[in-house]
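Asker: Need the 3D shape of this:
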Amino acid sequence: MRRFLLLALIAASPALGQTATHEVTSTRIADRKGVFATVESVDTLIARARIGGTVTRLMVDEGDAVQRGDLVAMVVNEQLAPQIASATSQAAALEAELAQARIDLERAQDLFTRGVIAQAPLDQAETAVQVLERRVASAQEAREVLVQQEREGEVLAPAAGRVLTVESPQGSVVLPGEPVAVIASDLYLLRLRLPERHARSIAEGDTVEIGAAALGGDVGPTGVIRQVYPQIADGRVIADAEVEGLGAFFVGERVRVYVTVDTREAIVIPREYVSTRYGNDFVVVQSDSGPHEVVVLLGAETEDGVEILAGLSAGDVLVQP
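Answerer: Next comes the predicted model:
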């Protein structure tokens, strides 16, 4: 009977040298803060009217994607059409006069060659041709100026992106420089607003973590701080973070992100050294009198394990249960 009990105790006890242990040490971990960030465009550009007139055609609507140089709207100045027609008629009249002056010059050259007329009439005919040539060139350039003004009625997209708002609907009257449409560039980022006490704890290149609830499509789980603005507004410091896959979000949409604002001393142990019974968490601590269980208070999960808020101190030796 004694031999049977001894064999049972040996079988129930762990094999010598096979019990895993872990020495508790303190380490520095990142203290993260959860904030809401808004999706913003790196550049917000405005397609403006270059001439005054009436918006006769509107090619885009809110949400449309445009490329650089695409026609956004057409502005027509009704005064330009009669001015162009008048300039065209003046140029045509001068060209007719020039054609007649050249005929007169050829006749004068022929008469001068035969000795019928003197040098003075020939010089007058040549001067008349030169004057008319310059007047025709001036009239054509004046017409080109009016035609170019008419072409400037084409409101073009200043860059590739998405139309956020249409400021001047079809039929509205605009002046030179007035906005017709607001376009957000294709490059999106997250704009963070942190309390000013964290202004010196964030810097360009820091990593931010995107909340799991916001993940969708091709959006990345992490991002990088691209810029920290030097001005504090309303008690908050503003920073921009680049995140892959934000193109599917709406401009102004809010996303929860986690930013490292400080580091602190903490105790982190592997999760397998913790056992849970009846809602309490236990670890086995090796002491001079042998292993015994200790109740611990768990904190946040980290990459190296779980944080221990209370129950352990640096130097304790844990035994894997």
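Asker: use CA for all of it now, contacts and neighbours both
Answerer: Fine.
Asker: OK, contacts around the residue nearest to residue 90 when sequence neighbours are not counted?
Answerer: Nearest-residue entry for residue 90: residue 139, 6.8 Å, with adjacent residues in sequence omitted and distances by Cα to Cα, 6 or more residues apart in numbering. Contacts of residue 139 were listed using Cα atoms under 8 Å, 6 or more residues apart in numbering, and they are 87, 90-91.
Asker: Now do the buried residues in the host helix or strand of residue 139.
Answerer: Taking DSSP states H and E as the definition, residue 139 sits inside helix 119-151. Across helix 119-151, burial judged by 16 or more other Cα atoms under 10 Å covers 122, 125-126, 128-129, 132-133, 135-136, 139-140, 142-143, 146-147, 149-150.
Asker: ok, now stretch 28-41?
Answerer: Using 16+ other Cα under 10 Å as the test for burial, stretch 28-41 gives 29, 34-41.
Asker: Check stretch 40-60 too.
Answerer: For stretch 40-60, the neighbour count (16+ other Cα under 10 Å) marks 40-42, 44-58, 60 as buried.
Asker: One more, please, to line up against the first structure:
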Amino acid sequence: MNFETTGWRRKALEGDVLDETVVMQRRKRRRIIIGIVAAAIIAIAAILAFTGGGEPAAAPGAGEGAALPAVTVVVPGSQQVARVISATGTLAARRDLPVGVAGEGGEVSRVLVEPGQWVEAGQVLAVIDRSVQSQEAQRLAAQIQVARADAELAQSELDRAQALVSRGFVSKADVDRKTATRDAANARVRVAQAQLGETRARIGRLDVRAPAAGLVLDRMVEPGQVVGAGSGALFRIAQGGQMEVLAQLPQGDLTRIKPGMPATVTPVGTSESIQGSVWQVSPVIDPQSRQGEARIAVPYSPALRPGGFASADIVAGSTQAPLLPESAVLNDARGSFVYIVGADDVVQRRPVKVGSVIDKGVVITEGLNGTERVVYSAGAFLNPGDKIKPQRAASR
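Answerer: This is a model prediction of the structure:
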């Protein structure tokens, strides 16, 4: 500061007048340069402190293998696993019973059930007006009384005639006529009884009844509606509440399906699994889709709704195959694959074909024989050709 002041005064004395603004700019520039140099020195000191002042000495006995990444591998072996065939299909009632009008029909007066209700065999579902038929039944009942009175009178006259025939007051021919009159009166009684029975039977057929016990699926009738024999189904009932899945399968899978094979059904939208079994396999293949139908019977569950969609896993025997954890199987545009470790500890890509996925892992149907060392879970961080340090894990 003194130097600058002295220099300024000397130059001022010599006649070189310096502008005060120029002096201030020079001082500012010098401070900036000093700050940058100081920051650089601090940064270099920090780097040296962090790195220990230079390259560390190699540890005694350390070699190239110490820098290789340690990767867990598993040897899957070969296990007896169930051969599971997966399919999807539509839910339906195993026995869907349409219920219509059995008699002459008429106007519906009452509907007694709603969809979702359980009914017994013979239970009344709807009642049709029977006012006319009831009057007819009363008339026929009265006719029976009349016929019975005529039959009783004919029998009395016959009894008196038979008592007098031995005295000669009544001829044998008169007895025969009275016998015929008595028989005709009894016949008229039976005719009237048959007519009354017919009318009562027609009245009984005016009740729409359940043909079997089951679950009401649908109702297509309302009070006041006029129905008859041509009205079609008024109700739909799932007999016994039993359901089924109409599973669609390709031709190759359908040939391995047999009736009686167990299956697990999972309705779409739920996590509930319902156990069932195949009860029928279609004998034909659709020529358009090249698929056939396997019908899987399942017991009733609230999650099963006819017309819905479900997936099914059918257990079609068992097979010997390697079983890997899901973390070992990778996928890309070329398909499923795993990383195996060769004898030289170098990673290799191996394409595989995946079968069913079970609780224990993924079944490998092609690509492995079970003796390979398969990368357990670090496949996403490896590339073919990488050298690793494998560490054996227990077989899954």
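Asker: now the equivalent of the residue nearest to residue 90 of structure 1 over in structure 2: how far from residue 138 of structure 2?
Answerer: Under the alignment defined by TM-score structural alignment, residue 139 of structure 1 corresponds to residue 192 in structure 2. Taking Cα to Cα, to the nearest Å as the criterion, residue 192 of structure 2 is separated from residue 138 of structure 2 by 11 Å.
Asker: try residue 150 of structure 2
Answerer: Residue 150 of structure 2 is 19 Å from residue 138 of structure 2, by Cα to Cα.
Asker: Check residue 186 of structure 2 too.
Answerer: Separation of residue 186 of structure 2 from residue 138 of structure 2 (Cα to Cα) stands at 20 Å.
Asker: Longest strand of structure 2, counting residues only.
Answerer: Identified as the longest strand of structure 2 according to DSSP state E is strand 79-93.
Asker: helix or strand right after the helix holding residue 139 of structure 1?
Answerer: If you walk from helix 119-151 of structure 1 toward the C-terminus, the next helix or strand you reach (DSSP H and E) is strand 154-156.
Asker: Now do that next one: which range of structure 2 does it align onto?
Answerer: Aligned by TM-score structural alignment, strand 154-156 of structure 1 corresponds to residues 207-209 of structure 2.
Asker: closest to residue 293 of structure 1 among the buried residues of stretch 28-41 of structure 1?
Answerer: Distances from residue 293 of structure 1 to those, taken as Cα to Cα, are shortest for residue 29 (26.1 Å).
Asker: For that closest one, give me its contacts.
Answerer: Taking Cα under 8 Å, 6+ apart, we find residue 29 of structure 1 in contact with 263-266.
Asker: which among the residues you listed gets closest to residue 108 of structure 1?
Answerer: residue 263 (99.0 Å).
Asker: That closest one: neighbouring residues, count only.
Answerer: 13 (other Cα atoms under 10 Å).
Asker: residues touching the spatially closest residue to it that is not a sequence neighbour, list them.
Answerer: Spatial nearest neighbour of residue 263 of structure 1, excluding adjacent residues (Cα to Cα, 6+ apart): residue 30 at 4.4 Å. Residues counted as contacts of residue 30 of structure 1 (Cα under 8 Å, 6+ apart) are 260-264.
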